[in-house]
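pasting a predicted model and its sequence here:
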Amino acid sequence: MWGDHMGSLVLPDADAAGDDRFDWFCETVYRDFMPVMLSTPSTADFRAGVRELDLGVVRLSSVACSPVVSRRTPTHVRRADPEYLQLGLISHGEVRVTQHGNDSVIAGGLVLTDTSRPSEGACTDGRIETVVLHIPRQALALSPDRVDGLLARSLSADAGSGAILADFLMTLHAQGPRCRPEERRAMGTVALDLATAFLARRLGDPGAAPGEARAQETLQRIYRFVESNLGDPGLTPGTIADRHSMSVRGVHRLFDDEPRTVAAHIRQSRLEHAHADLASGELSAQPVHVIAARWGFSSATGFSRAFRAAYGITPVEHRASSLVAPRHAVDRNTARSAHQSASAGPRFFAGDSATA
């Protein structure tokens, strides 16, 4: 079947000709995934659907399409490389994948590919449906050299961590669009952890993710979480700990070697955003306290005090000095243009008459 069972799919115009639908699919894959060459045995009855789900640290996409062959060449890699590892779950159909010297046929299992390497894939027997977890290379706390050995190999999802991961991805695919953004980000963290555990098990070492690397990844997730939630006045080390299933002491420990404590980082990030907004001419009509509240400051007095401590002037003084400078520049440019026009005399353009 095609349509509702895939959730909120992005579909081409159902009335479009087959050639147009295939062109749409090629453009969508090229734009939203990566440059790749696609071909199909028949464009006349080609059908496809694509969905994207932003999960914060990772992305989830689903693709359903008629038989298709893909080829990513070294030229494609040089042209654009999102630097993702793509962990695909083949939920329907059969696909042959070739990469890094490995060649496998996958039906109902998982397969790992790397956007930084050339690859080939083919589904020539009926439609293919797949759910793909896009993992940034730097987010996977496993040795790259060892992970490369798993590329384009058939990875069973019948039992153990593979079955758990597959079930989670399918549930996330079905229910994710109904979740709030903060819920999806939390689920993205879970998906990354499950994928890491699964791949570590396939490498023969469930503890293959080094403790230091995992700590760094957790730290980066916290930084991203903070940036996405600066407007929440309730953003504290305690809420960060709760959202990441950690103790408050564990959060503080992650920041031991960082330039600022977690609380200082939150405060400085809020101040930097407010500092930029106050200097923006487009936001000049917004009261200072509105801008302060946007970035998580619940007290106008507390914001003013913190701003002055950080920058040496009050928010009002900063806004006044920032907006005066551009206005003076405009006035000078206007005066200069007027002077040049007056001294240059008349100018004639194509279509004007130069005769008196």
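Right, received. Where do you want to start?

only C-alpha atoms for contact and neighbour calcs from this point on.
Will do.

which one is residue 52 nearest to, not counting chain neighbours?
Distances taken as Cα to Cα, 6 or more residues apart in numbering place residue 61 nearest to residue 52, at 4.5 Å, with adjacent residues excluded.

the protein: strands as residue ranges?
37-39, 48-54, 59-65, 68-72, 84-92, 95-99, 102-106, 110-114, 119-123, 128-136 (DSSP state E).

quick one: buried residues of the shortest one?
To tie it back to what came earlier, the one meant is strand 37-39. residue 38 (16 or more other Cα atoms under 10 Å).

which elements pack onto it?
Secondary-structure packing of strand 37-39 (3 or more Cα pairs under 8 Å, 6 or more residues apart in numbering; DSSP states H and E): strand 68-72.

related to what we said a few turns ago, for the residue nearest to residue 52, grab the count of nearby residues.
19 (other Cα atoms under 10 Å).

okay, now the one to match up with it:
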Amino acid sequence: MTATTGPGNPDGEPGAGGKAEAAEAEERFESWRDLITLTRECEASTPHTDGFSAGLRRLELGPVTFLGTSFPSSRFRRTAARVRSSDPSVFHLTLLLNGGLDLSGPHGSGFASGAGELSVLDSSRPYDLRAFGARTAGSPRPRVDALGLDFPRALLPIAPDRLRRLLARSYRPQSGTGALLADFLHSLDRQADRIPPATAERLGPVLVDLVSAWLAEESEATDALEPDTRRRVLVENVRAFVRRNLHDPALTPTVIAEAHHVSVSYLHRVFTGENDGETVAAWIRRRRLEQAHRDLADPALRALPIHALAARCGIPRPDDFSRAFRAAYGLSPRDHRRQARSEDEWTQRQAAVDAPPTRGHGGPLA
């Protein structure tokens, strides 16, 4: 689900419509607030209701809700009285992309968070969260941009006493599972509109596993994770490692196992079990061929020789590449490139035929 509350006035002031436009802006704010509070039950307010504009993407991933939002500076309060009257027992994870967060919690707890940082809140604890917008090149007024996950507390397999000191803090994920989690959220945001419902249903548990592993690393309590969770997180880490190093012809199961501090036999057993029977080596080969298949059809890479393109995908021997490509796609790399080029040229010619006629240097004919 993608919802946009409307453009409003970029400077945050009522336009020529006066009261009518101000009323529309207030409605946009209320709509956005209602969508936010579907899973983040709190009191939301903003000093920018005049000309208010915001965007919100919601994606249901089984028991997990993904949020992508952009909005002006706002405040979110969850009081102790509200916690007592209604507690959905949900964790709120936020990856801040732009702007800043300042949270005040009970007993003087709190944190300040900047762009690129992760934080986790518990719906069972009161908080007062202020979000401050920052200007970007594409926005004429300060904005807060963030990605988030909301999921039931019961899904997180970490003991409450271990979790307590991890909440209401900010973290900058530069490596390990935290960085993998941040990358996953960015990818999910880019692909949100193209994820089939059946796939979305399966992604929720994967994300919870990543959150669990990340928090376990932060608390140095990886051993507290369930074995199934550790296996799934290892496989996600391996996939991310392969994608980053696909160009390296020396990328082998042995190298991957050493990088993840496991034995080759354990890597094979876990990866095959979590990847529908496909081995690590087969998955690397398939990803390389898929990348080469895309690159061969890319007009921007048309001048790059086929052997150089194959080497970029981690297959430096032309004969090996040609043989593997033909086995996978039923035609040679050269024929695939020629076919893609012909289809591209036909599309361009068709677009030219369909374009409206022009006269001189003027616009289209009336």
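The structure has been received and is ready for your questions. These figures come from a predicted structure and were not determined experimentally.

picking up where we left off before, just give me the match in the second structure for the residue nearest to residue 52 of the first structure.
Using TM-score structural alignment as the criterion, the counterpart of residue 61 of the first structure in the second structure is residue 67.

distance of its match from residue 41 of the second structure?
As for residue 67 of the second structure, its distance to residue 41 of the second structure is 14 Å (criterion: Cα to Cα, to the nearest Å).

same check on residue 244 of the second structure?
38 Å.

matching residues in the first structure for stretch 193-201 of the second structure?
The aligned range for stretch 193-201 of the second structure is 177-185, by TM-score structural alignment.

ends of the matching stretch, what's the gap?
12 Å.

list the buried residues in it.
So stretch 177-185 of the first structure, judged by 16+ other Cα under 10 Å, has buried residues 177, 184, 185.

once you drop chain neighbours, what's closest to the equivalent of residue 119 of the first structure over in the second structure?
Using TM-score structural alignment as the criterion, residue 119 of the first structure maps onto residue 127 of the second structure. Once flanking residues are discounted, residue 127 of the second structure sits nearest to residue 105: 4.7 Å by Cα to Cα, 6+ apart.

wait, doesn't that neighbour sit right on residue 124?
No: using Cα atoms under 8 Å, residue 105 of the second structure is not in contact with residue 124; the gap is 11.6 Å.

what's around residue 125 of the first structure, how many residues?
Around residue 125 of the first structure there are 12 residues (other Cα under 10 Å).

what sits against the match of residue 61 of the first structure?
Neighbour list for residue 67 of the second structure: 56, 57, 58, 59, 147, 148, 149 [criterion: Cα atoms under 8 Å, 6 or more residues apart in numbering].

residues contacting the counterpart of the last one in the first structure?
It stands for residue 149 of the second structure. Alignment note (TM-score structural alignment): residue 149 of the second structure maps to residue 133 of the first structure. By Cα under 8 Å, 6+ apart, the contact list for residue 133 of the first structure reads 58, 59, 60, 61, 86, 87, 88.

residue 223 of the first structure: which of the strands of the first structure is closest?
Nearest to residue 223 of the first structure among those is strand 128-136; the distance by Cα to Cα comes to 15.8 Å.

average gap between that closest one and the second structure?
Its matched residues in the second structure lie on average 1.2 Å from strand 128-136 of the first structure after superposition (mean Cα distance after the TM-score superposition for the first structure).
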